[in-house]
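[1] this is the structure alone, sequence omitted:
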């Protein structure tokens, strides 16, 4: 595609309407030449809408082809690696063709760049070890958040399935799961997208609903307690892979945890076994000790286990 046709595609992509004469004058070419350019853009899949008569002209329709990227080789290699990385994130929004997108992009590259990609592929891999639990409504959730629309969905809880209606602020991906902060009633609750079923958008809107970005910047005003932990050297290495223990120094970690999250935090510490010890607060130490006692009881000798 020559530079004029690329510029023409970008101009039409602005969603404004132009007559063929306006476009011809803008590029300093004849009407016949600009018409050939428009015919070419339509032939490669750019959907153009034509209005005839006074006030008519050309404009691009939704779902049109986007202008091609102008990348150097390093940028092209980086983009291809990024596409491959996105393939390992389950249920990525608007990901209907992501399994084929990298292959389509690869096919459009020049031979020397393809050769570079093939060589990189021998030395680079992206491995996702998160739970493969389907979260098929990520695109719908994102659309509802952008439109500030209410969602209705069945939500899987420990007590069974519950019909829920809430306004999603957006969604974010963390440690293998998609999370959905959503306004329900008088507060924002956090849902797991993989636990949402039969989701659909409702007509109700909430114009004052904050964005996910604004929500994440809000100060957490929940009551907190100071937590101090001591790890063994091995436990410290295990904890380094967990973002909740960021800022560890000398095999010790300190932080402030919301009071209502202490039971969840206790279960999180359970996986470290004897490699972690709660120094403060006593409440958390008791919670962890209780969980260890429950675990030990499951393995205690029982008359039914005797031959």
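    Received it, and whenever you're ready, just let me know what you need. Model, not experiment: these values are computed from the prediction. Numbering: from 1, shown residues only.
[2] going by C-alpha atoms from here, please, whenever you check contacts or count neighbours.
    OK.
[3] can you count the residues close to residue 253?
    A count of neighbours around residue 253, defined by other CA atoms under 10 Å, yields 19.
[4] tell me the SS of it?
    Of the three states, residue 253 takes strand according to DSSP: H, G, I helix; E, B strand; the rest coil.
[5] surely it touches residue 245?
    Yes - in this structure residue 253 lies within contact range of residue 245 using CA atoms under 8 Å: 6.7 Å.
[6] how much space separates residue 173 from residue 210?
    For residue 173, the distance to residue 210 (CA to CA, to the nearest Å) stands at 19 Å.
[7] where do the strands sit along the protein?
    For the chain, the strands defined by DSSP state E cover 48-51, 57-60, 149-157, 160-168, 172-174, 177-184, 187-192, 196-205, 224-231, 252-258, 276-280.
[8] wait, which of the ones you listed is closest to residue 141?
    strand 160-168 (6.7 Å; CA to CA).
[9] in the closest one, what's buried?
    Neighbour-count burial for strand 160-168, counted by 16 or more other CA atoms under 10 Å, picks out 165, 166, 167, 168.
[10] and for the nearest residue to the last one once chain neighbours are set aside, the neighbour number?
    Right, residue 168. Of all residues not flanking residue 168 in the chain, residue 182 sits nearest, at 4.0 Å (CA to CA, 6 or more residues apart in numbering). Per other CA under 10 Å, the neighbour tally for residue 182 reads 25.
[11] hang on, residue 182 packs against residue 165?
    No - using CA under 8 Å, residue 182 is not in contact with residue 165, being 9.3 Å away.
[12] this is the comparison structure:
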């Protein structure tokens, strides 16, 4: 094995463990202790941040983030990865700070000149547009950390009311430029979706082994919870739409698949929704004006009528 191959293998080895000794790595790579010392010095020169601790219980460890070995990409793979990274650029805030900019800069820097020109040209033809929001998300990373290393957090959540809650985050997802956190809420004693920009305060709480919901979130996946409906606790939504109402609802991901369109362009929505989405649905369908007529559920229809009466007071004089 030549030196380049050994260094690649060495990067993978040091990434796999928290601490290691020179002799352990030398034995694993089948080289002398002196050669291993030279190879570790070579890693340091390449920018791998190694930290040594002397003494009987000492050794080496990677000081900061782990470093990936060199990876070979085809031209199409490199283009796809670069554009995938670019698709995140329009988000004002991400849970991993500026790592996207740093990764794209490194990736682009080492591309061949011809591929750089191809990507530059392609960026003039393809845009991954995300609606711009100026909402602050100071607790985006805190919620992600609580989902990755499961532990409860205490939040102040401000929607229609300002409430203190203890939640157990399962994961995050983004839709239409907004970030959402799926979590188990101790106050509601059920799963809920929280808009991340509405989390005003967040305090990490210690893991409570005696709380069953805390253990539950460790093995849960965010994907099944996106717009998930419990069949025992749903409301039947029925909305009649004009042709313009159909067009506007088709831009809403969670409604578009439920629209039945007729020959004259009008349409009908029939689907199940969670009771927790009623407040959102009131404002959404009111925003469609006369283009949508909510027929069911009766509770949602009543909430829309109440909101209309409140609005009417503003315009009576």
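    Happy to help now that I have it. All values derive from a computational prediction rather than experimental measurement.
[13] same list (the strands of the first structure) but as TSV, adding distance to residue 265 of the first structure.
    Listed next are the strands of the first structure as TSV, based on distance: least, CA to CA, whole Å:
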stretch	distance to residue 265 of the first structure
strand 48-51	56
strand 57-60	53
strand 149-157	19
strand 160-168	23
strand 172-174	17
strand 177-184	18
strand 187-192	16
strand 196-205	24
strand 224-231	10
strand 252-258	8
strand 276-280	11
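[14] figure out which of those is closest to residue 96 of the first structure.
    Between those, strand 177-184 lies closest to residue 96 of the first structure; by CA to CA that is 16.8 Å.
[15] distance from that closest one to the middle of the chain?
    Here the centre of strand 177-184 of the first structure is set off from its chain's centre by 12 Å, with CA atoms, centre = their mean, to the nearest Å.
[16] give the buried residues for that strand.
    Buried-residue list, strand 177-184 of the first structure, by 16+ other CA under 10 Å: 177, 178, 179, 180, 181, 182, 183.
[17] pipe those into TSV and attach distance to residue 154 of the first structure per row.
    Formatted as TSV, the buried residues of strand 177-184 of the first structure follow (distance: CA to CA, whole Å):
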residue	distance to residue 154 of the first structure
177	18
178	16
179	15
180	14
181	16
182	14
183	16
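[18] from those residues, which is closest to residue 201 of the first structure?
    Residue 201 of the first structure lies nearest to residue 182 out of the buried residues of strand 177-184 of the first structure, by CA to CA, at 13.4 Å.
[19] contact partners for that closest one?
    Applying CA atoms under 8 Å, 6 or more residues apart in numbering, we find residue 182 of the first structure in contact with 166, 167, 168, 169, 170, 188, 189, 190, 191.
[20] ok, residues contacting stretch 60-80 of the first structure?
    Residues outside stretch 60-80 of the first structure that contact it (CA under 8 Å, 6+ apart) are 6, 9-10, 12-13, 15, 45-49, 102, 105-106, 113, 116-117.
[21] narrow these to those that are buried.
    9, 12, 13, 46, 47, 48, 102, 106, 113, 117.
[22] report the two of those residues separated the most.
    Farthest apart among those - using CA to CA - are 48 and 117, which lie 35.1 Å from each other.
[23] so how far is residue 67 of the first structure from the counterpart of residue 13 of the second structure in the first structure?
    Here residue 13 of the second structure is matched to residue 11 in the first structure, going by TM-score structural alignment. Distance of residue 11 of the first structure to residue 67 of the first structure, computed by CA to CA: 10 Å.
[24] what of residue 136 of the first structure?
    Applying CA to CA, the value for residue 136 of the first structure to residue 67 of the first structure is 29 Å.
[25] same thing with residue 197 of the first structure?
    On the measure of CA to CA, residue 197 of the first structure and residue 67 of the first structure end up 37 Å apart.
[26] more neighbours, those two?
    residue 197 (18 against 14).
[27] ok, the more buried one to residue 94 of the first structure distance?
    Taken as CA to CA, the span from residue 197 of the first structure to residue 94 of the first structure is 18 Å.
[28] ok, now residue 282 of the first structure?
    47 Å.
[29] now do residue 277 of the first structure
    44 Å.
[30] burial measure for the residue lying closest to residue 50 of the first structure once chain neighbours are set aside, as a count.
    Spatial nearest neighbour of residue 50 of the first structure, excluding adjacent residues (CA to CA, 6+ apart): residue 58 at 4.8 Å. Number of residues near residue 58 of the first structure (other CA under 10 Å) recorded here: 19.
[31] who's in contact with residue 58 of the first structure?
    Residues counted as contacts of residue 58 of the first structure (CA under 8 Å, 6+ apart) are 12, 17, 18, 19, 20, 48, 49, 50, 51.
[32] remind me, longest helix of the first structure?
    The residue-count maximum for a helix in the first structure (DSSP state H) belongs to helix 282-299.
[33] and that helix, what other elements does it pack with?
    Here helix 282-299 of the first structure is seen to pack against helix 262-270, strand 276-280 when contacts are counted using 3 or more CA pairs under 8 Å, 6 or more residues apart in numbering; DSSP states H and E.
[34] any idea of the angle that helix forms with helix 262-270?
    With axes from the mean of the first three to the mean of the last three CA atoms, to 10 degrees applied, the angle from helix 282-299 of the first structure to helix 262-270 works out at 60 degrees.
[35] so between residue 277 and residue 94 of the first structure, which is more surrounded?
    With neighbours defined as other CA under 10 Å, residue 277 of the first structure and residue 94 compare such that residue 277 has more, 18 against 12.
[36] need the counterpart of the more buried one in the second structure.
    Using TM-score structural alignment, the partner of residue 277 of the first structure in the second structure is residue 293.
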